[in-house]
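>>> Below are the sequence and a predicted model for it; my questions follow.
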Amino acid sequence: METNRLLLTQATPEDIERIMTFEQDPENRKFVFRGTYEEHLREIDDPNVGIYVVRKKESQQAIGFLIYDLDLESERFELRRVAISEKNQGFGRELFNRVFEHAFEELHMNKLWLDVYHDNEVGIHFYESLGMVREGVLRQNHKEDRGMMDQIIYSVLKDEYFEKK
């Protein structure tokens, strides 16, 4: 997959350490779940999981990653993890627009959804700016170093995507 400025390459075992570095980055670690090497290796081998390294097209420099799960029977695309190291340059919006296209136009999913911690104000604002709909809150659903965390569910349906396109 690619955009004007980004190239998304399927992750290989050689990419796992880099992905873990993005997960553990101080700017990301508060909001991005951190997987183990073994978990990422299983994700690479799972046909219902997409795990991609996000690179700048021009330099091939890795600037992030994304992981998604597919529920083919229910036509659901769960965007599990996304991290971009170069913030405020439009890469996130460019990436998400491509992911929406991939989910709805190429994979023919009915729904793309994600969860975001309640204290991730930047993420919440970003998802809302993309037109994602807040579905609800999973209250105190995940334990983190900073306590029990609410997870807010955001989604886009196929019909909504095509109406806005």
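Structure's in. What do you need? Quick caveat, the model's predicted, so the values are computed rather than measured. Numbers count the residues shown, from 1 in each chain.

>>> switch to C-alpha atoms for all contacts and neighbour counts from now on
Fine.

>>> who's in contact with the longest helix seen in the chain?
Ranked by residue count, the top helix of the chain under DSSP state H comes out as helix 91-101. Residues from elsewhere that reach helix 91-101 (Cα atoms under 8 Å, 6 or more residues apart in numbering): 1-3, 5-6, 84, 112, 130, 161.

>>> List only buried entries from these.
2, 6, 84, 112, 161 (16 or more other Cα atoms under 10 Å).

>>> Switch these over to JSON lines; also include secondary structure.
Listed next are those as JSON lines, based on DSSP: H, G, I helix; E, B strand; the rest coil:
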{"residue": "E2", "secondary structure": "strand"}
{"residue": "L6", "secondary structure": "strand"}
{"residue": "I84", "secondary structure": "strand"}
{"residue": "L112", "secondary structure": "strand"}
{"residue": "Y161", "secondary structure": "helix"}
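
>>> of all those, which two lie farthest apart?
I84 and Y161 (23.1 Å; Cα to Cα).

>>> quick one, what contacts the residue nearest to the spatial centre of the chain?
Centroid check for the chain by Cα atoms, centre = their mean gives V82 as the closest residue, at 3.3 Å. Taking Cα under 8 Å, 6+ apart, we find V82 in contact with 32, 64-67.

>>> Name the helix or strand for it, please.
V82 is part of strand 76-84, with elements assigned from DSSP states H and E.

>>> Presented hereafter is structure B, for comparison with structure A:
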Amino acid sequence: MLKGTRTWIRPLDPEDLDSLYDWYNDPEFSYYTSGNWPLATLLRREEIERRFYDEDPNRYAITDLEGRLIGTIGFDQVNIPARSARLFIGIGDKLLWGKGYGSDALRTFIRYLFRQWNFHRLTVETWKRNERAVACYEKLGFVTEGILRDAYYVDGEYEDAILLGLLRQDFSMEKSCP
């Protein structure tokens, strides 16, 4: 397990499935994690279990310090020669949004990926109006590297995607999370 200032990161457990089901079928959670509701949601428990436990080996649980599940974090699109990957995160407990839990989990996970996996570069992607996510990424040192025009379809309108990147040398490994 990885310990942050406010969070723990651990492997997903079968007991997490009920919370994952609730979060990924919640319109507001899905709106901010992907900009898609209901197209990316309305998933059956079996679909979530298959995706998160069988097909997605690099997805982990985020808990508060008491061990209560509050979200998920992970990485994909690994490029071994370039030592890069794409990160993703979602805090499912809406009462904890904007309180620093996501930043803490990301900082902890980024430190782990740079130190243990020896990644050189990490990227994240979100849609333009997801201002809370963009602010969180920028606070951790990510910089906007590109825009994908009309890459998301949100509320009946096309939205630009923002691509942000973080290089190992630009990340403070020792800086504690606020």
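Arrived safely. Nothing here was measured: the structure is a model prediction, and the numbers come from that model.

>>> Break down the first structure into its strands, ranges please.
Assigned by DSSP state E, the strands in the first structure fall at 6-10, 49-56, 62-71, 76-84, 111-117, 133-144, 147-157.

>>> of those strands, which approaches N28 of the first structure most closely?
Nearest of those to N28 of the first structure, taken as Cα to Cα: strand 76-84 at 6.8 Å.

>>> Now find how far off-centre stretch 32-45 of the first structure is within its chain.
14 Å (Cα atoms, centre = their mean, to the nearest Å).

>>> oh sorry, the question was meant for stretch 41-52 of the second structure
Mean-position distance between stretch 41-52 of the second structure and its chain equals 17 Å (Cα atoms, centre = their mean).

>>> how far away is the aligned partner of the residue nearest to the centre of the first structure in the second structure from R59 of the second structure?
Alignment note (TM-score structural alignment): V82 of the first structure maps to G90 of the second structure. As judged by Cα to Cα, to the nearest Å, G90 of the second structure and R59 of the second structure stand 11 Å apart.

>>> who touches both of these two?
Common contacts of G90 of the second structure and R59, defined by Cα under 8 Å, 6+ apart, comprise 72-73.

>>> quick one: buried residues of stretch 100-108 of the first structure?
Using 16+ other Cα under 10 Å as the test for burial, stretch 100-108 of the first structure gives 100-101, 103-104.

>>> Then stretch 17-28 of the first structure?
Across stretch 17-28 of the first structure, burial judged by 16+ other Cα under 10 Å covers 18-20, 22-24, 28.

>>> From the structure, what's the count of residues near D46 of the first structure?
12 (other Cα atoms under 10 Å).

>>> what sits against it?
Applying Cα under 8 Å, 6+ apart, no residues contact D46 of the first structure.

>>> just D93 of the second structure next, same as before
Applying Cα under 8 Å, 6+ apart to D93 of the second structure gives the contacts 70-71.

>>> repeat for the one 5 residues further on
For G98 of the second structure, the contacting residues are R132, taking Cα under 8 Å, 6+ apart as the criterion.

>>> okay, the contacts of helix 91-101 of the first structure in a markdown table with distance to R93 of the first structure next?
Formatted as a markdown table, the contacts of helix 91-101 of the first structure follow (distance: Cα to Cα, whole Å):
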| residue | distance to R93 of the first structure |
| --- | --- |
| M1 | 15 |
| E2 | 13 |
| T3 | 11 |
| R5 | 12 |
| L6 | 11 |
| I84 | 11 |
| L112 | 15 |
| L130 | 8 |
| Y161 | 15 |
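
>>> Name the nearest of those relative to Q60 of the first structure.
So of the contacts of helix 91-101 of the first structure, ranked by how close each gets to Q60 of the first structure (Cα to Cα), first place is L6, at 8.7 Å.
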